[in-house]
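Q: Sequence plus predicted model, see below.
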Amino acid sequence: MSAMHPVLLASQGLGHAFGGLKVLRDVSFQVPQGSITGLIGPNGSGKTTCFNILSGYLRPATGTVQFAGEDITGASVRQRALRGMVRTFQAPQVFRQLTVLENLMVGGYRHVRSGPLADMLRLAACRRDLDRLEADGRAMARRFGLTPLLDRPAGTLPAGQMRMVELARACVGQPRLLMLDEPSSGLSAPEIDTLREWIVQLNAEGMTILLVSHDMGLMTVAHEVNVLYFGDIIATGDMADIQANPRVRDAYLGA
């Protein structure tokens, strides 16, 4: 896919260590625009560290991160979000005291045009922004089957519904890159099936997705998969290539 599509996200030579423990060593891979790109590996492989570097929560010791051809290695989480990079978390992160609708409205903040003064004075620009955010939130709730829950505090929902709120909130912002961190964690088999369908549909509508997971079944939706093992990328290819790779089978599948 990368031969036909421009690269949206790229890591080059990423390295990181905690104390004397090297977690990443020269990690390089690409996420083509319009793709679902996977990053898999067993526990301790460095997936979380790599994901946190790509999303701006950690600064790499070595290497660079580029987004849409721009070096963003030193960019903050907020700066990356404003560029259209949106991530979810392994444990669903919702604003627990806010309603589901309010959570969804938060997802569109990067498109708000009115400033703090307009907000304080309740100017027309602020009202227009709020009306648009509410409309976008309700529309996304309909897509994700969340309409009956809109008035519920998000913190009262079970894990599967929290996950859908988090995913729907990310989509309200119309991200250029949706970064999913272990999205199937804690979900039931039917919920994972629903999640898989949503990932495929969002990608079919043009959304670029980076999927980090240990779930080999979920990873079948990826066009290309990168296997991380003790800080090194040991294989790249589609799932058929990955599953047939002897080194991956030894390192990851335990075959």
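A: Noted; the coordinates are in hand.

Q: can we go C-alpha only for contacts and neighbour counts from here?
A: Fine.

Q: and the residue most central in space within the chain, what element?
A: The centroid of the chain falls nearest to Met179 when counting by Cα atoms, centre = their mean (1.5 Å). In the assignment (DSSP states H and E), Met179 maps to strand 177-181.

Q: Packing partners of that strand?
A: Contact here means 3 or more Cα pairs under 8 Å, 6 or more residues apart in numbering; DSSP states H and E; on that basis strand 177-181 packs against strand 85-87, strand 208-212.

Q: neighbouring contacts of the shortest one?
A: What that stands for is strand 85-87. Residues outside strand 85-87 that contact it (Cα atoms under 8 Å, 6 or more residues apart in numbering): Ser55, Arg80, Ala170, Pro175, Arg176, Leu177, Leu178, Met179, Leu180, Asp181.

Q: Alongside the first one, take a look at this:
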Amino acid sequence: MTSAPLLELSEVGKNFGGFAALKAVSFTVPTGGITGLMGPNGSGKTTLFNIISGFIAPSNGTVAYRGKAIGHQSVQERSLDGLVRTFQTPKVFERLTVVENVMTGAYKKTRSGLMAGLLNTPASRREIDATREAALATCRKFDLGAVAGKQASLLPAGQRRLLELARAYQGDPQLLLLDEPSSGLTTTEIEAMTDKLRLIASEGITILIVSHDMDLMGIAENIHVLDFGRIICSGSMAEVQENTAVREAYLGV
């Protein structure tokens, strides 16, 4: 892991009317590896993810990605630059097959325009075929090869989670923002998710993960804990678990 931060938050705040959801949040995400973000419900985690990914703007402070402030960039621009996000509730295209869902993750990288696609030109067909082959390979990597042709609406919770992760991976992320990726999963499914996150990180993709699951968060090299919109602790899982403020705010002891 290098020392240069891929993502840097500086004094980020967000107000909704008279309510301060975030208050001077500052931390960095190093290039490479897995960073965790924890906190009780209402602590501001989702608001912070929405700011990083561009869905809402901060009231103050800056978000820098690859050393440059990105406050002016749209969600789409950030995605094109390698900042890709998943959501707490899996958002899959129910009527598409699994492989078609994975293919959608790569369309931002394709070159054939709308007209070429409508006219079904040779170049367009070649690109679609190549995109499908790459998506099938990703399906196999994420243990979805056997269901690649199945309609996404028929998948159980664990496979839907893996599908969303596979689609995000197909978008060639440099920074992957994962919002509660183990929510609703069984212990076995969480273990499978953990294995896939380690695989993604081993390929040099940086991960910032929000989760309440202690076992899943154990894979993070560094964890930041939010409470009432402020960072109250940063450190390893062992340091976080022993921190008095965290135990009071997050663990309720």
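A: It's in. What you see is a predicted model; the values in this text were computed from it and never measured.

Q: Please state their TM-score.
A: TM-score for the superposed chains, counting by TM-score structural alignment, normalised by the length of the second structure: 0.97, backed by 253 aligned residues with a Cα RMSD of 1.1 Å.

Q: quick revisit: would you turn the contacts of strand 85-87 of the first structure into CSV with distance to Ile233 of the first structure?
A: Below are the contacts of strand 85-87 of the first structure laid out as CSV (distance: Cα to Cα, whole Å):
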residue, distance to Ile233 of the first structure
Ser55, 19
Arg80, 24
Ala170, 28
Pro175, 26
Arg176, 25
Leu177, 21
Leu178, 21
Met179, 19
Leu180, 19
Asp181, 18
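
Q: Closest one of those residues to Tyr229 of the first structure?
A: Checking the contacts of strand 85-87 of the first structure against Tyr229 of the first structure by Cα to Cα gives Asp181 as the nearest, at 17.0 Å.

Q: tell me the contacts of the closest one?
A: Listed by Cα under 8 Å, 6+ apart, the contact partners of Asp181 of the first structure are Phe51, Arg87, Thr88, Phe89, Gln90, Leu211, Val212, Ser213.

Q: Looking at the residues you listed, state which has the most neighbours.
A: Val212 (26 neighbours; other Cα atoms under 10 Å).

Q: and the longest helix anywhere in the first structure, which residues are buried?
A: Longest helix in the first structure, counting residues (DSSP state H): helix 124-143. Using 16 or more other Cα atoms under 10 Å as the test for burial, helix 124-143 of the first structure gives Cys126, Asp129, Leu130, Arg132, Leu133, Glu134, Asp136, Gly137, Arg138, Ala139, Met140, Ala141.

Q: Stretch 201-220 of the second structure too?
A: Those would be 205-212, 216-220, for stretch 201-220 of the second structure by 16+ other Cα under 10 Å.

Q: Nearest residue to the residue nearest to the centre of the first structure in space, please, no chain neighbours.
A: Excluding its sequence neighbours, the residue lying closest to Met179 of the first structure (Cα to Cα, 6 or more residues apart in numbering) is Arg87, at 4.4 Å.

Q: same thing with Ser182 of the second structure?
A: Nearest residue to Ser182 of the second structure, sequence neighbours excluded (Cα to Cα, 6+ apart): Ile190, at 5.8 Å.

Q: Tell me the residue in the first structure aligned with that neighbour.
A: Under the alignment by TM-score structural alignment, Ile190 of the second structure pairs with Ile192 in the first structure.

Q: what's the answer for Leu178 of the second structure, then?
A: When the first structure is aligned by TM-score structural alignment, Leu178 of the second structure is paired with Leu180.

Q: rewinding a little: go through the buried residues of helix 124-143 of the first structure and name the one nearest Trp198 of the first structure.
A: Nearest to Trp198 of the first structure among the buried residues of helix 124-143 of the first structure, counting by Cα to Cα, is Met140 at 12.2 Å.

Q: State the distance from that closest one to Asn245 of the first structure.
A: Noted for Met140 of the first structure: a distance of 40 Å to Asn245 of the first structure, by Cα to Cα, to the nearest Å.

Q: again, but for Phe18 of the first structure
A: 30 Å.

Q: Which of the two has more residues huddled nearby?
A: Ranked by neighbour count (other Cα under 10 Å), Phe18 of the first structure and Asn245 place Asn245 first, with 15 against 9.

Q: residues contacting that one?
A: Asn245 of the first structure touches Ala235, counting by Cα under 8 Å, 6+ apart.

Q: same deal with Leu146 of the first structure?
A: By Cα under 8 Å, 6+ apart, the neighbours of Leu146 of the first structure are Val165.
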